[in-house]
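S.K.: Give me a 3D structure for the following:
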Amino acid sequence: MKKYTVQKAPFVVPTTDGKLIEEHFGRATDGNSQVSIAHMVAPPGWSEPFQTPEFDEYTYVIRGKKQFIIDGEQVILEAGQSIKIEKNTRIQYSNPFDVPCEYIAVCLPAFSMESVNREE
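M.R.: Modelled structure (predicted):
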């Protein structure tokens, strides 16, 4: 019995905003509710509504820049930087810059639409 899993076919989350989301491990890919790991590319000008997730989220920026509004404070991460945002924190993610932002996101427990609490 193997004690490892190689992910060669991540689940590509359908989006309508031009953002690429490839979940390598998590609820949609392998049913894992403990952690989700996703590779993402946010196009220039992309943004999401404010949300208050019920999970901790770690973000590592590979290239480009990503803007966060965290409890009213603006934080901009550049390539090579990372951040941990604690659960139950009101946040908005965006890429108001002129180049795509490629990053890895890790959620503990795993991301779900029910636990992200996006505002309308």
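
S.K.: use CA for all of it now, contacts and neighbours both
M.R.: OK.

S.K.: With adjacent residues omitted, what lies nearest to the residue positioned nearest the centre of the chain?
M.R.: By C-alpha atoms, centre = their mean, the mean C-alpha position of the chain lies nearest to A105, the distance being 4.2 Å. Closest residue to A105 apart from its sequence neighbours, by C-alpha to C-alpha, 6 or more residues apart in numbering: T59 at 4.6 Å.

S.K.: Show me what the host helix or strand of that neighbour packs onto, helices and strands only.
M.R.: Counting by DSSP states H and E, the element that carries T59 is strand 56-63. Strand 56-63 sits against strand 73-78, strand 82-85, strand 101-108, with contacts defined as 3 or more C-alpha pairs under 8 Å, 6 or more residues apart in numbering; DSSP states H and E.

S.K.: May I see the buried residues of that strand?
M.R.: Along strand 56-63, the positions that meet the burial threshold by neighbour count (16 or more other C-alpha atoms under 10 Å) are 56-63.

S.K.: now stretch 89-97
M.R.: 90-96.

S.K.: could those residues be laid out in CSV, adding secondary structure and distance to I37?
M.R.: Written out in CSV, the entries for those read as follows (DSSP: H, G, I helix; E, B strand; the rest coil; distance: C-alpha to C-alpha, whole Å):
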residue, secondary structure, distance to I37
R90, coil, 21
I91, strand, 19
Q92, strand, 19
Y93, strand, 17
S94, strand, 19
N95, strand, 20
P96, coil, 24
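
S.K.: here's the other one to compare against:
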Amino acid sequence: MKKKKYSIQRSPFVVPTDHGKLIEEHFGRASDGNEDISIAHMVAPPGWSEPFQTPSFDEYTYIIKGKKQFIIEGEIIVLETGQSIRIEKNTRVQYSNPFDAACEYLAICLPAFSIETVNREDA
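M.R.: The predicted structure is shown next:
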């Protein structure tokens, strides 16, 4: 039997959270063991934020719907629907949604996201 050269993700890993944010990892360490890349669909509710972090991976974000705020090395940047950003590894960043509506987006990390390499600061 010939091995398939593709894989379809029908059941992403839903990361448990305590801040109302939906995280569905389609490919990555938690979903299929891939350490090279992670691809996640996320929905951040209004008022959501994370502590500052300095990840050891590049992170790409594409905004599907809504707005998301980034504080990158002290600079405030707001992305809106249809916009995207690449943040290089070893860059201090904070992600948040201080707006009135949820923000839906895709996040891609190279190499794959891990709690050990995100380097979150204590809140």
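
S.K.: Quick check: TM-score for this pair?
M.R.: Remark: TM-score between the superposed chains equals 1.00 [TM-score structural alignment, normalised by the length of the first structure]; 120 aligned residues with a C-alpha RMSD of 0.2 Å.

S.K.: re the thing from before, please say which position in the second structure the residue nearest to A105 of the first structure maps to.
M.R.: Structural alignment (TM-score structural alignment) places T59 of the first structure against T61 in the second structure.

S.K.: ok, its match - contacts?
M.R.: Applying C-alpha atoms under 8 Å, 6 or more residues apart in numbering, we find T61 of the second structure in contact with 84-86, 105-108.

S.K.: Spatially, which two of the buried residues of stretch 89-97 of the first structure are the most separated?
M.R.: The largest separation in the buried residues of stretch 89-97 of the first structure, counting by C-alpha to C-alpha, is between R90 and P96 at 18.9 Å.

S.K.: from memory L79 of the second structure sits against I63, does it?
M.R.: Yes: contact between L79 of the second structure and I63 holds when scored by C-alpha atoms under 8 Å: they sit 7.1 Å apart.

S.K.: Whichever helix or strand comes after the strand holding T59 of the first structure - contacts with which helices or strands?
M.R.: In the C-terminal direction, the helix or strand that comes right after strand 56-63 of the first structure (DSSP H and E) is strand 65-70. Strand 65-70 of the first structure is packed against strand 73-78, strand 91-95, with contacts defined by 3+ C-alpha pairs under 8 Å, 6+ apart.

S.K.: If you count contacts, what does the first one end up packed against?
M.R.: The contact analysis (3+ C-alpha pairs under 8 Å, 6+ apart) places strand 73-78 of the first structure against strand 56-63, strand 65-70.

S.K.: mind checking which of those is nearest S115 of the first structure?
M.R.: Closest of those to S115 of the first structure is strand 56-63, at 11.0 Å (criterion: C-alpha to C-alpha).

S.K.: what angle do the closest one and strand 65-70 make?
M.R.: Relative orientation of strand 56-63 of the first structure with respect to strand 65-70: 160 degrees, computed using axes from the mean of the first three to the mean of the last three C-alpha atoms, to 10 degrees.

S.K.: With the second structure overlaid, how far apart is strand 56-63 of the first structure on average?
M.R.: Comparison of strand 56-63 of the first structure with the second structure after fitting gives an average deviation of 0.1 Å (mean C-alpha distance after the TM-score superposition for the first structure).

S.K.: Distance from the chain centre to that strand, please.
M.R.: Distance of strand 56-63 of the first structure from the chain centroid (C-alpha atoms, centre = their mean, to the nearest Å) equals 7 Å.
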